[in-house]
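Undergrad: Pasted the sequence and its predicted model underneath.
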Amino acid sequence: MPAFSLEPSQTARCAELRALAEERLRPLAEKGEPGRVNRPLVAELGRLGLLERLFTSGALDLCLMRESLAQACTEAETALALQGLGAHPVHAHGTPAQRERWLPAVSEGSAVAAFALSEPGAGSDAAALGLRAEGEPVGPIGTPGVRAEGEQVGRGASARPVAVPDGASRWRLTGEKCWISNAPEADFYTVFARTTPGAGARGVTAFLVPADRPGLTGTALDMLSPHPIGALAFDAVPVSADDVLGEVDRGFRVAMGTLNLFRPSVGAFAVGMAQAALEATLAHTARRDAFGGKLRDLQSVAHTVAEMALRTDAARLMVYAAATAYDEGAPDVPKRAAMAKLLATETAQYVVDTAVQLHGARALQRGHLLEHLYREVRAPRIYEGASEVQRGIIAKELYADVEVS
């Protein structure tokens, strides 16, 4: 991989995005309700053309968008990322009808997407999915589902009723999904279910499930993270061959292909938060009086800030390298994507925590930037594969190239 540097046009675009986030997205984010989908914010992302770029740009551009937005408005960054994560399988593996129905609405911000992989007993071990897709005769699809509280699941651009053609493959989905971002308010879900029992990763199928399918209910979860996360219950939810994304029993490829694209950009999100924390720390230590001078005059503080900057830049370069490898179709993308997510998320945790330490108690007050980042930075070390999973992927890829005599 060649040494990496951004083109002037890319640098300018990043600066423009940060300004847009401050001026147009941050005010909308501040009006949102924590733990709920902020539809005005999603719609504004659509009006700015950022959601459409999820489907027209490469991995590096996705990383630059996420990093830039994260520096100024983590809520906008997360809303953008969740639209991409939930809808990318439709873009990459959907039928023409599926893409025509959903991608324009996602791009304009009128439909909210979600990626439903994790389960109560299958988080990091995604191949252990228990949601069952059982082949049984079913009736017409289209009766609205309800939430556990009695409300319809999803709102906004709900799916139109879909009739099941005679002779089509049909299943009923039964089981649970948990810790699903944008649930239970999304308008559709990319759902991974087991179609062949006992087949591990080879027996999983990806389905596009509109939120108004009968038998689909959901509840919100009260999490540390400020963005919406919920659980979904599937009570014999009907799906047909028209809802399959990709091929039957090949859904694990859909999931891993999506994660290989988005893992480096999770790293970019982390780098954006680390950069915001670093800049806040530079400003604070330069003006804060302590021990007869400024905090920055203390060698221990100056060296700590230098370490924060060093690690942030190292993580940024690894993220950019992984994204470029993805765009160029390099064979080692899984390893690079795992390395980028691992290094960047662990780095951001260190940088934000260190920033809090150097700011002192003020950083833990509600409403302080670092208080917000402190809550935001923890989850990326877990979702889309915990740090331990990333180490496992890296080791597996390394040993795959070792010949044993």
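TA: Everything's here; your move. Residues are numbered from 1 along each chain as shown.

Undergrad: alpha carbons only for contacts and neighbour counts from here, please
TA: Fine.

Undergrad: Distance from the host helix or strand of Gly392 to the middle of the chain?
TA: Gly392 belongs to helix 387-400 when assigned by DSSP states H and E. Centroid separation for helix 387-400 versus its chain: 21 Å, with C-alpha atoms, centre = their mean, to the nearest Å.

Undergrad: show me where the stretch 251-400 of the chain has helices.
TA: 251-287, 299-327, 333-359, 369-376, 387-400 (DSSP state H, counting those that start in this stretch).

Undergrad: Could you export these as CSV, including mean neighbour count and distance to Gln83?
TA: Shown next, in CSV, are those (neighbours: other C-alpha atoms under 10 Å; distance: least, C-alpha to C-alpha, whole Å):
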stretch, mean neighbour count, distance to Gln83
helix 251-287, 24, 12
helix 299-327, 20, 19
helix 333-359, 24, 19
helix 369-376, 19, 18
helix 387-400, 15, 23
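
Undergrad: Comparison target below:
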Amino acid sequence: MTAFSLDPEQIARCAELRTLAAERLRPLAEKGEPGHVNRPLVAALGELGLLDALFEGRSEGGGAGAGPPGEASGALDLCLTRESLAYACTEAETAFALQGLGAHPVHAHGSPEQRERWLPPVRAGHAVAAFALSEPGAGSDAAALSLAAEPDASGGWRLTGEKCWISNAPEADFYSVFARTSPGAGARGVTAFLVPADRAGLTGTPLDMLSPHPIGALAFDGVRVGTEDVLGEVDRGFRVAMTTLNRFRPSVGAFAVGMAQSALDATLAHTAERTAFGGTLKDLQSVGHQVAEMATRTEAARLMVYAAAAAYDSEGPQSPGIARRAAMAKLIATETAQYVVDAAVQLHGARALRRGHLLEHLYREVRAPRIYEGASEVQRTIIAKELYAAHEEEPPA
């Protein structure tokens, strides 16, 4: 199997996931309240064993359940799962992905005690995780975060400051939090902490956002964390954040590809049936060319996502080029999905803007992935930086 073809088992699994999402998960999603964690949906993801895909492969930090070095991380499987879920139920996909994003720092960098305490309930869908990196003044520039971790007399730290735009906040059960332990040190002075939601001094506020999943702000008022709460190493938390994002960025692209494919299939069905000007819409050359462009861009994005995930699996998260591939995959897939969904709305006309229509839903969902986990502009910056670094390392011809 190469990065550019799926084996029959993978194809069958994707079809099974689409059916599962449509028949078992979408009814639960429809009962959820926008802006709040849909705990029955998260629990169903656990009961169906879908959350297990988030924790396959090795752990960089060792601990219980860690695989041997070099073991496949399952990044491609993660992408296939996210794409398939997104095609049939974006709410299920998002709930699935947020469990992975919030808990991956624990899986990859946590101590045996942290992993044994939190990963089983996350996998079962009984505990909700969140990834707390962004701040009011540090979104795209993650190295500029200012949440202060000040030493206290007990040998631990007190967290003081704010986090903002945090998915699953303020309703998560624990947060992977990134705070500044060494002022003035930039990316080298950040430490990752596992902070349970019931820790004294931690409060949260929901934000009314376009996306239907919960997003909130967190306030830290002298929240106590100890050495037992550190994820990875002190002052090495930026690496925890970036390796997490490198793993999940291609799968954000997979989420986008799933939405694009859903919009494309809806467009094919609509234009094949809708009559206009003495025939069907598909008989108009302008429509046919538009659909061809939508399909070509979607397939190109899909292949880049698969290639980035396959490289992560075969080479590991620290290998040269992994960050560039991840950034390219997220960039092209999210920009493509925006284009495809917008084109699908145009070809459907006014009906696509009616509340409850699939494309009205996708139109709202597709916008955020171009911003979160690194906006498109950030991805271009990463790509350029990696390209020039590789160029400078090349020996003269």
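TA: Good, I have the coordinates. Because the structure is predicted, anything quoted here is derived from the model rather than measured.

Undergrad: The helix holding Gly392 of the first structure: average distance to aligned residues in the second structure?
TA: Once fitted to the second structure, helix 387-400 of the first structure is off its aligned match by 0.3 Å on average (mean C-alpha distance after the TM-score superposition for the first structure).

Undergrad: Tell me the counterpart residues of that helix in the second structure, please.
TA: Helix 387-400 of the first structure corresponds to residues 376-389 in the second structure, going by TM-score structural alignment.

Undergrad: Then stretch 37-55 of the first structure?
TA: Counting by TM-score structural alignment, stretch 37-55 of the first structure corresponds to 37-55 in the second structure.

Undergrad: Please apply the same query to stretch 101-113 of the first structure.
TA: Under TM-score structural alignment, the match for stretch 101-113 of the first structure is residues 117-129.

Undergrad: which residues touch the matching stretch?
TA: Contact partners of stretch 117-129 of the second structure, identified using C-alpha atoms under 8 Å, 6 or more residues apart in numbering, comprise 39, 42-47, 49, 51-52, 98-103, 106-107, 168, 171-176.

Undergrad: measure the counterpart of Ala274 of the first structure in the second structure to Gly226 of the second structure for me?
TA: By TM-score structural alignment, Ala274 of the first structure lines up with Ala260 in the second structure. Remark: distance between Ala260 of the second structure and Gly226 of the second structure (C-alpha to C-alpha, to the nearest Å) = 44 Å.

Undergrad: ok, Asp212 of the first structure to Thr324 of the first structure distance?
TA: Taking C-alpha to C-alpha, one finds Asp212 of the first structure at 39 Å from Thr324 of the first structure.

Undergrad: can you tell me how far Phe174 of the second structure sits from Ala260 of the second structure?
TA: Taken as C-alpha to C-alpha, the span from Phe174 of the second structure to Ala260 of the second structure is 32 Å.

Undergrad: Can you say which of the helices of the stretch 251-400 of the first structure is nearest to Ser9 of the first structure?
TA: helix 299-327 (15.8 Å; C-alpha to C-alpha).

Undergrad: Find me the equivalent region of that closest one in the second structure.
TA: Going by TM-score structural alignment, helix 299-327 of the first structure sits over residues 285-313 in the second structure.

Undergrad: how close does the matching stretch sit to the first structure?
TA: Mean for stretch 285-313 of the second structure is 0.2 Å (mean C-alpha distance after the TM-score superposition for the first structure).

Undergrad: Verify the contact between Ala260 of the second structure and Thr298 for me.
TA: Yes. Ala260 of the second structure is within contact range of Thr298, at 6.5 Å (criterion: C-alpha atoms under 8 Å).

Undergrad: shared neighbours of these two, anything?
TA: Thr336, Ala337, Val340.

Undergrad: My understanding was that the second one contacts Glu299; is that so?
TA: No. Under the criterion of C-alpha under 8 Å, Ala337 of the second structure makes no contact with Glu299, lying 10.9 Å away.

Undergrad: Pull the number of nearby residues for Glu7 of the first structure.
TA: 9 (other C-alpha atoms under 10 Å).
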